[in-house]
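Participant: Structure for the following, please:
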Amino acid sequence: MELYLEKLRAEDVEELFVFECSNRAFFEKTVPSRGEDYYTFETFQKIFYELLQEQFECISYFHLIKNHEGTIVGRMNLVDIEKDKELGYLGYRIGETYAGRGIATKGVKLLLTEAANYHVTEIHAKTTPDNIASQKVLEKSNFSRSSIDENVAQTDFIHYVWRHTN
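Facilitator: As a prediction, this is how the structure comes out:
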């Protein structure tokens, strides 16, 4: 499947809201819920425009993973960028219909290529112990397991790190 990353734009708000709502139950099987308010359009729209502001300020970069038809199949984000350390944090989610097809791995690799444009040479990521698919994606993408936090807000997390090598 041909995939590409597209930076989040104001025109994406409605399509992304539909994507998030239609995949909510699937996402919440492996990651903590974003809460009931997130799934009301008014709240989602407010959060969405805050994300665009972060992107404008180069604090975070939000991407949609799209297929050759231009359909959103997932999200790939580089957030909380610490410019002085050239460090950022990875977050991603793939829609249920597209899970298990290598899309997350391809999306992460596309984002790692973009990281140089954002002057980021180190990326941290975390996942829950039961999210084996995400662990495999990170390991295939040359992330190294760095630590495990137990019982952080009732959830355990496995931490990973990737560093750019010349």
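Participant: going forward, measure contacts between C-alpha atoms and count neighbours the same way
Facilitator: Noted.
Participant: Relative to Leu52, how far out is Val13?
Facilitator: When distance is defined by C-alpha to C-alpha, to the nearest Å, Val13 is 10 Å away from Leu52.
Participant: again with Leu64
Facilitator: 13 Å.
Participant: Can you show me the helices along the protein?
Facilitator: Counting by DSSP state H, one finds helices in the chain at the ranges 13-22, 24-27, 41-56, 103-115, 132-140.
Participant: run this one through as well so I can compare:
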Amino acid sequence: MPELQRLRPDHARALLAFERENRAYFALSISDRGDDYFAHFAVRHQNLLTEQDSGLSHFHVLVDDSGAVLGRVNLFGVTDGSAELGYRIAERSAGQGLATAAVRRICVLAAADYGLTTLRAVTTLDNAGSRAVLTRTGFISTGDVQLNGRPGLRFVRDLRRALNDSALDGEGG
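Facilitator: Model prediction:
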């Protein structure tokens, strides 16, 4: 069973492999990170860890038993008990419920460990999978948004129920 882990320095190699292997797949639904991202990955990874240490963001990887990264689930723009949620799952792992399980888990972590009360997310209208994940995990659409010139939706999730929901599901925090 894949495990959601807080981003650490030793995730760098597996995370870079994940991003390279899935670059074209991710570019179908979100903006490409660009060549500079890959050329300077080590510096970027260290910057993310520094940002995480400051409490401005909480970065996570979904890893399998071998340590390979199957996905990312990130909370960024942390302020006033709120954060933006972003996630991506490897092409080979898509459609297996991993995103839904990881987002449910991050909602519990956000409330229990990070003291957040609200998460926000956005996705394009043509990303049916992402919209389904958000809906299944308790996010509510709050309006339209443009993402890189593409129509999308804005979502919000009240986390005050996240801890109670996880206890009912037997998930625990």
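Participant: Over in the first structure, tell me which residue corresponds to Arg72 of the second structure.
Facilitator: Under the alignment by TM-score structural alignment, Arg72 of the second structure pairs with Arg75 in the first structure.
Participant: Could you report the neighbour count for its match?
Facilitator: 25 (other C-alpha atoms under 10 Å).
Participant: His159 of the first structure too?
Facilitator: 19.
Participant: how about it, what's its partner in the second structure?
Facilitator: Per TM-score structural alignment, His159 of the first structure is aligned with Arg154.
Participant: Now do the residue lying closest to that match once chain neighbours are set aside against Ser141 of the second structure, distance only.
Facilitator: Once flanking residues are discounted, Arg154 of the second structure sits nearest to Val122: 4.5 Å by C-alpha to C-alpha, 6 or more residues apart in numbering. With distances taken as C-alpha to C-alpha, Val122 of the second structure is found 9 Å from Ser141 of the second structure.
Participant: between these two, which one's more packed in?
Facilitator: Between Val122 of the second structure and Ser141, counted using other C-alpha under 10 Å, Val122 has the larger neighbour count: 23 against 17.
Participant: ok, that one touching Gly152?
Facilitator: Yes. Shown here, Val122 of the second structure and Gly152 form a contact pair, counting by C-alpha atoms under 8 Å, at 6.9 Å.
Participant: returning to what we had before: may I ask you to confirm that the match of Arg72 of the second structure is in contact with His63?
Facilitator: Yes. Counting by C-alpha under 8 Å, Arg75 of the first structure touches His63, with 5.8 Å between them.
Participant: re earlier: need the residues touching each of Val122 and Gly152 of the second structure.
Facilitator: Shared contacts of Val122 of the second structure and Gly152, defined by C-alpha atoms under 8 Å, 6 or more residues apart in numbering, comprise Val145.
Participant: Translate Ala110 of the second structure into the numbering of the first structure.
Facilitator: Ala110 of the second structure maps onto Ala115 in the first structure, by TM-score structural alignment.
Participant: Next one: its match from Leu16 of the first structure, what distance?
Facilitator: 23 Å.
Participant: what's the burial count for the match of Ala110 of the second structure?
Facilitator: Counted with other C-alpha under 10 Å, Ala115 of the first structure comes out at 20.
Participant: Could you tell me where stretch 48-60 of the second structure falls in the first structure?
Facilitator: Under TM-score structural alignment, the match for stretch 48-60 of the second structure is residues 51-63.
Participant: ok, the nearest residue to Asn148 of the second structure once chain neighbours are set aside - how many residues close by?
Facilitator: Take Asn148 of the second structure and drop its neighbours on the chain: the residue closest to it by C-alpha to C-alpha, 6+ apart is Ser31, 7.5 Å away. Counted with other C-alpha under 10 Å, residues neighbouring Ser31 of the second structure total 11.
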